[in-house]
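J.: I need the structure of the sequence given here:
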Amino acid sequence: MTPAELSRILANDAERVARTLLPNGKKASGEWKAGNVEGDTGQSLGVVLNGDKAGVWKDFSTGEGGDLIDLFMAVNRVTLAEAIQQAKDYLGVRDDRYRVSTTKPKREYKRPERPASVKKPKPESPVRDYLRGRGLTDATLDAFRIAEDGRNIVFPFLRDDELVFLKWLGVDRPDGKKKIRASADCEPCLFGWQAVPPDARTITIVEGECFPGSAEIMTPSGWVALSDYQTGKVAQYRNGQMEFVSPLARIQKPFSGHLVRYESRGYVSETTPGHRMVSIDHKGNTYKHAASEGPRNAQNLIPRVGVLNGPGLGLSKAQIAVCLAVSADASIDARKQSYAGGAARNLAPSHRYARFGFKKDRKVDRLRSVLRESGIEFSDNAIANGYHSICFSIPEWVPGRELPWSWIEQASQEEREFIIAELEKWDGNGVAGRNQSEFSSKLKANADWVQALAHTTGRVSTIMHRRNDFGEWYKVSILHGKQTTSWQRLKGKDEAVPYEGDVFCVQVPSGMLMVRQEGKVTITGNCDAMSAWQAGYPALSVPFGGGAGDKQRWIEYEYDRLQRFDEIYLAMDNDTAGQEGVAEIVKRLGRERCRIVRLPSKDWNDCLTGMIPEADIAACYAHAESMDPEKLVSVDAFAPGLHRLLENPMENSGLALPWDKTEQQIRFRGSETTIWTGWNGHGKSQLLGFIAVSSIIKSGASFCVASMEMKPEINLLRMVRQAAGIGAPSHAYADRILDAMRGRLWIYDQLGSADLNDMLAAFRYAARRYGVKHFIVDSLAKLGLGEEDYDGQKRAINAITGFAHEMDVHVHLVAHPRKGMDENRPPNKMDVRGGASLTDMADNVVTVWRNKPKERETERMEQDPTVKPEHQDEGDVRMIVSKQRGGTAWEGTIALWFDRASFQYLGRESHRAQPMVAFSAQEAA
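T.: Predicted structure coming up:
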C-alpha cells in the first residue's frame, strides 16, 4: 500500500486515529484540537474529522500539516517508512509476501569494497570542475556523496547508508562518448537514495545515447570495438588533455531507427540522433549538442586530438630511439646471443639478436649514436653491394617489432614529441613544403599505434592501406598543425542510416571520449538524477538505461522500497529504449501511481545547463500524463500497435512449442489464456511441464507454476528429468539444471485447495517484481469450486483472463473433463467441466490424449507376434488444438512420441531424448 492509500483508510476513522495520536486533545467544531504535535492541550493544531478533507491536519503556529501518515511522522518523530509501518500495525494490515518461492535461493550478491583511491573530490579537481561545468553545485555533489578516483567520477549507490555498488565515469570523453565501469557481482540498485528526503512522497525516475558496435575506443592495450569492450581503462578528453580512466559504466541498449552520419575525407561520425557531440565555439569553449541538431554555428569546430602527459617510460631518449629502430628495420634472430656469443647450438632459443643492413649513411650514423648512448655493444661491418651491417643482442627493455601499447598510456608529453620526431628517422619521412610527416609499416598494429600516438600528441592523422607489385603496407599521414575538423567541411548532415540492433557507449567522468570509426579518430560526448534533485525534484536514476526485460531488473530489488511513494514520475529519454523502459516500469510498479513527464529538453541535465525556467519544468510536472486506463480511446492510440503487428504478425509472436514441426501452428502470446484438458492420467500436466522447462532453458521464458495437485518437489523432479533427458540424473547435474532455471521458474507453494484471489495476487506480484510471463494453474478443480458451480467457474475464468490482459501475460489453466466418459476417444472442448462458460472465455483450448488403442495393440503384439499392427505409425500422444483465437487460428492435431525414461515428448518417432543442459562426465555419474 502507498502512503496515500493508507491515509485514505485511516481517514475513514479520523477521530479514533486523532484520539490515539493526540490523547490530550478535544473535539470541537468537526475537528480534533490540540496544542501541538507533542500532544499538549490547546487549539493551534486541528485535524478534520469528516467530509472530503477528513484526516487533513495543520498546526497554524508552526505551519506543519498534511494527512494522517504525516501526523504519524510528526507525533512519533519517525521517518516516512516507519510511519507507514506504524499505520499498518494500527490498521492490522499485513504485508503478505505470498507463497511464491523460486527453484533455488536468489542469486547472492556481494557488497563492494571502497578502493583507497576513491576519495571526496578536491576543491579544484578535474571531477569537480567537470560536474560544475554540467551545472551541478557543490551542495548537489555533497548530497549525492559523489567521490573521485583520479579523473573518474565515482557514483556510490547506497541503501540506508550501506554501499550496494559503485560506478566509475571518466571526466574525459573523446568524441563525446561515455565510458562507464561498475563494480562486479553487485546487486542492481537505483542511484540517489542518499539524497531523497526521508519524508518524500513523490519521486522522479530518470534514465542515465550511442554508437554502433563497430565503433572503437582507445584502451591501454589498443583500439577495441565497443561491442567487444567489457571493462578496463579508456582514453577520455577534457580541456585539450587526454588520459586513461576507468569508466563509470558501459552502456548497451537496443535501438531501432536511423543513425545520423557526418563525414569528410578524414572524418566520420555515425551515432544515434540523440548522441551528444562535442563542438568548439569561436571563443574556444567546448559545448555539447545532439547529433541530430548539429552545432550552434556552422563555423564551429570538432575537437579530434588531445595531449596525454603520462608518468614517463623510464627510458632515455637514446633507448627509445633504439626501440623504434628495432621495430622499423631490424631482422630479429632468436638463434644468436651476441656478435661474439659462440656456437648457435649452445644458446638459449629465447635470446634475441638484431641485425640491421643499411645503405643510408644517416641511418647508420643515427643507430651507432643511440647504441653508444644506450651502452649497447654492437658489431659494425661494411658488407657487399654498399650495405652496412650492425648487429647486437637485444636488451630486455626493447619490445621488438610491434610497438608497445603501454607506451601510449605511460609516455610523457616530452617523450611523445620525441617519438613523433624520431619516427621520421626510421619508418617515416617528412613531406616537402607541408607541415606533415608520414609513417609506413607492413604491420597494421604499428600503424594503429602511431595513429593513437599522434592523436594523443595533439596531431590529426589518417591511416591509408597501400598495395603495389612488391606487397602491401599501411601509411599513417600525420598533420602537425591540425587538431580539429570544421563543420563546414562535413557532408551528410541530413543523411539517415537505417539501423536495427544494439548500440554501445562507455561513460567517462569528463563526458568526452576518443572514438575511432572507419579508421578516423575524433572526440565526442554524457547525470540526470543529480540535475533533477538540484532543481527541487527528488530523483533516482535507473542503473541500466532504457529498454525492457533485464534492463529493468532493478525493480525486483527496489520494489518494496518504492512502495513509500504515492506518485512516481518517469522522465526517461524519448527514444525507443526509453519508452520501452517506461512501459515496463509502469506495468510492474502500477499504472495508478506512475506519471510520464515530458521535459522541455532531451534530459534533466540539458534542462539544467540550458537554463530552462523553473516555471516551464513545473508546468511539465503539472501536465504529466496519467497512465490510468481509459474506457474510450481514439483509434489513433492504437496506431503504433497496429504497425507493430503489420511488421511482426501475431502468428510470428509469442512462445513457440518446443518442436520444429509446430513452429507456425500455435503460439502462446501475452494477454491470453489457454485451457488444457484431457482424461485423468493422460499427461496434460506432464506435457505442460515439458513445454515449460523446454521454454525456460532453450528460450529464456519465465514461468510460475501453481500445481495444487502435486508437491513442488515431485513436480520439480519430473521437470529435472525432462531437462536431463535421462531418468536418474546425478545430484550435481540436477543442481546444474536448477541453476539454468533460477530466476525463470517460480513455484506458488500451495498444495490442495487454493484461494483464487490470493493466487492471482501472488501472480500479479510475480509479474510485476520478477517479470514472469507465463503462469500455470493446475487445476481449476483446486480453486475451491464445485463441479456444478457454473457461476463460480465463470467468475474464476473471468478473473483469470482479466489478470492475463492486465499484466500482458499468458495463463495456462488445466481443466478436467466430465467424468464417466469413454477415454478411448479424446474429449472435445464441450466435454470440459463448466463447458462453454470456460472455453468461450479462453483464447485457446488444447486437449492432451494418450493413444490408448496403440498402447493396447502394443501389449497384444508383445504377447502375440502374429497380431497385425494398425496404430504403430501413430503418435503416442495427441495434442489437439480445438480453438485458437489469435495467430494463425490453426486448429488440428499434433502427434507426439513419449520417452518413458525421461518423460520427454518428441516430435517424431525417430527422435531420441536429448539433454537440454550440458553436463560434465562427473555430473553424469
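
J.: C-alpha only now, for contacts and for neighbours.
T.: Noted.

J.: Can you pull out the residues in contact with the strand or helix carrying Val582?
T.: Per DSSP states H and E: Val582 is located in helix 576-589. With CA atoms under 8 Å, 6 or more residues apart in numbering as the contact definition, helix 576-589 has outside contacts at 207, 253-256, 545-549, 551-552, 555, 559, 570, 572-573, 594, 627, 767-769, 771, 807.

J.: compare with the first, here's sequence two:
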Amino acid sequence: MRASELGNLLAQDAKAVAAHLLPNGKEQSGEWCVGSIAGEEGKSLKVRLTGRKAGTWKDFAEGGSGDLLDLWREVHGLTLTQAMDEVRDYLGVHAPRFDGAAPQRPHIDKPKCQKPQSWVYRWLTEERKISPEAIAAYKIGEQSSTAVFPYIDPKGELMFVKYREAGSKKIWAEKGGVLSLFGWQAVPENDRYIIICEGELDALAWRTYGYTALSVPNGATAHTWIDNEFENLQRFDVIFLSFDMDTAGRQGLSEVIKRLGDDRCMVIELPEKDANECLMAGVTEDQMASAIGSAKTQDPDELRQASEYAEEVVSEFYPGDEAEEGIDLPWKKSHGLVRLRPGEVSLIAGVNGHGKSQLAGHIVLGAGRQGERVCIASMEFKPRKWLRRLTRQACAMTLPAPDYIRAAFKWYQDRFWVFDVTGTAKASRLLEVFRYAAKRYGIRYFVIDNLAKCGFAEDDYNGQKNFVDQLTDFAKEFEAHVIVCVHMRKGESEDKPAGKMDIKGTGAITDMVDTVATIWRNKPKEKERRKHKAEQEKIADAHKREPFDESEKPDALLMFSKQRNGEEEPTIALWFDPASFQFLGGPNKKPFRYVQYSSAGAEGPEIDWEERYA
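T.: All right, here's what the predicted structure looks like:
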C-alpha cells in the first residue's frame, strides 16, 4: 500500500488520528489546533478534520505541511518508510501473506576502488557532463580506467556491482549480485516520487539536472528487478518512467507500468534519446522540467485503432514458425489440439474422486517445466498435503528419499507459490492476492481448487457468475490463465461420462470461460480389474494366472467440450499410474521425473520427454 493510500485511510478518521498524535490539541471550527509539531497548546499548527481537504495540515509558524502520514512522520521523528510501517500496524492493514521463493540475497564482495580522480572523473565530468555532486551522491568508484557503479539497497547493503570502461561501451557485472535498482544511496528517505530510467549515466544526468533517479540494471525489456524492488517502491505515489526513446524502451514500458501500477506511472518524453544525451546536447533545466510536467500516463490498452491489428490478423491466417502463446498439456498426443493460453479461464470438471485435483497438479508441473510461474489456491487441502501429492508426482514415485524431496522443493523455488488458506476463502480476497501475485512476482498461471470453496452458497448462482466474470477480467488484464476445478452434479451412475451440462452451478459459468474439460475415471474398467483379480486368485498355481489387459481400455478420459480459441474439442485417453499419481499418454508409457536427482546429490541425466512419457 502506497504512502498516499495510507494517508487517505488516516483521513477517514482525521479527528481520532490528530488526537492520537497531538493529544494536547483542541477542535476549533473543523480544525485540530496545536502550537507546533511538539504538541504544545496553541493555534499555529492546524489539521483539517472535515471536507475535501480532511487530513491535510499546515504549520503556519514553521512552514511544514502535508497529509496525516507526513504528520505521523514528523511527530515521531521517523523516515517515511518507518512511518508507513507504524501506520499499517495502527490501521491493521498489511500486504497479503504470500508463501513463495525467499528474497534473494547477494553473495558479493565490496569492490576495491577509490573516488574518481583521474581518467574516469574526466570522462564523467567533461565528456558526459555529469556534476561532481552527482558522482559523490551515487558513490561512483574508480578502478584504473574503469568506472564502478555500486547498487546499494535502501538499507545500505551492496546488492550488485557494474563496471564500465571509461570512454567505451564495454560493460560487465560482478558475479553473485542480485538484480536491483541503481541509485538508492542518493534517494532522500522521505521523497514520495521517483524517476526510473534505463542506465546509470542517465540517473547521474537526472541528478545533475536536480532530480533524483533510479536506474534499471539491464535494459528496458528485462524485469527481474521488479521482484526484488517491489516492496521498496511501495512508498512512492508517483513513478516517472524515463526510458530510452527507442523501440526497446517503448516496449519495456508496458510491462513495467502493469507491474508497478498504471495509476501512478507517468511516462516522460525527452527531446533526445535519454537523459545523458540531453545533458551532452545542452538541453536546459527548464526543458527537462517541462518534460516532467508534460509526463502522461500510458494510453489504455483497450483503446486502439483497428488498423493496428493488421499484422496480427495476417499471422492468424498464416501462423508461420512462431510458437503459439501458452502451454501444452503434459501429453504429446494433445499437442496441437489443446493449449492453455494467456488471457483465458479454463474449467476442469469431475465427480468427486475422479481426479480433478491430481490432474490440476499434473498440469501445474507441466507449466513449471515449460518455464511458467504458478500460484495454487487449494482450499480443500492444507498446503503441506497438496504439496506432498505434487512432490509424489514430481519425483514419479510413492516415497522419495528426504534429500530427493528437498531437491524437488529447490526446483519449486521461483516456479510455484501457494495461497495459504484452508476452508472457504472469500472470492474478493482470492482475487486481491492473485492481483498482487501477478504484479509482485509476474505469475501468469493460477489454479483454484475448487469453486465450491470460494465462499458461495450452492444456490448463489449470481455470486458464482460474477466471480467467474471477474476471473475472466483478471486473466485478460494480466495476460494470465486461470484453471478452476468444479464439481459435477450427482447422476444415477458414475459408469458413464458426464458432459458440461452436468457441471454444478449456473450454466453461465461454462458460457463465460474459454475452455471446459471433464475428467472421467473409468469405473467399469476398475470393476473388471477387480473381478479379474478375484477370478485369478482362485487359480492355485500362480504361474497359470493371467495379468489383466490394461491396454484395451484407458483408465480415464479427459473430454473437452469447449475450446473457444482452438479448433478441436478432443477426448484424450489416459492411463493412471498409482505410484506417481501421474496420468500417462498410453498403457506402456512410464512416469516422468520432473525433478532429476541422483543419490550422489547431483541432478541425474535428462530423460527424454516424448519417448518415455508422452
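
J.: In helices, which of the contacts of helix 576-589 of structure 1 appear?
T.: Judged by DSSP state H, the subset of the contacts of helix 576-589 of structure 1 located in helices is Ile555, Ala767, Arg768, Arg769, Met807.

J.: Spatially, which two of the residues you listed are the most separated?
T.: Using CA to CA, those span at most 15.5 Å, a distance reached by Ile555 and Met807.

J.: So for those two, which sits in the more crowded spot?
T.: Taking other CA atoms under 10 Å, Ile555 of structure 1 and Met807 do not tie; Ile555 has more neighbours (24 against 19).

J.: Which stretches in the stretch 451-600 of structure 2 count as helices?
T.: For the stretch 451-600 of structure 2, applying DSSP state H, counting those that start in this stretch gives helices covering 461-477, 508-512, 523-537.

J.: swap in the stretch 301-450 of structure 2?
T.: Using DSSP H, counting those that start in this stretch, the helices of the stretch 301-450 of structure 2 run over 310-317, 356-369, 383-395, 402-412, 427-441.

J.: Using CSV, lay out the ones you listed together with mean neighbour count and distance to Leu253 of structure 2.
T.: Converted to CSV, the helices of the stretch 301-450 of structure 2 look like this (neighbours: other CA atoms under 10 Å; distance: least, CA to CA, whole Å):
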stretch, mean neighbour count, distance to Leu253 of structure 2
helix 310-317, 10, 21
helix 356-369, 21, 26
helix 383-395, 20, 36
helix 402-412, 16, 29
helix 427-441, 18, 14
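
J.: Nearest to Lys333 of structure 2, out of those?
T.: helix 356-369 (14.4 Å).

J.: Counting by contacts, list what that closest one packs against.
T.: Judged by 3 or more CA pairs under 8 Å, 6 or more residues apart in numbering; DSSP states H and E, helix 356-369 of structure 2 is in contact with strand 344-350, strand 374-378, helix 383-395, strand 445-449, strand 481-487, strand 582-584.

J.: Nearest approach to Ala457 of structure 2 belongs to which of the ones you listed?
T.: For those, proximity to Ala457 of structure 2 was assessed by CA to CA; strand 481-487 is nearest, at 13.6 Å.

J.: just how off-centre is that closest one within its chain?
T.: Centroid separation for strand 481-487 of structure 2 versus its chain: 19 Å, with CA atoms, centre = their mean, to the nearest Å.

J.: and that strand, how far from structure 1 on average?
T.: Compared with structure 1 after fitting, strand 481-487 of structure 2 deviates on average by 0.5 Å (mean CA distance after the TM-score superposition for structure 1).

J.: whereabouts in structure 1 does that strand align?
T.: Mapped onto structure 1 using TM-score structural alignment, strand 481-487 of structure 2 spans residues 810-816.

J.: hang on, isn't Tyr559 of structure 1 packed against Arg769?
T.: Yes - with contact defined as CA atoms under 8 Å, Tyr559 of structure 1 reaches Arg769; the gap is 6.6 Å.

J.: Many thanks, I have nothing further to ask.
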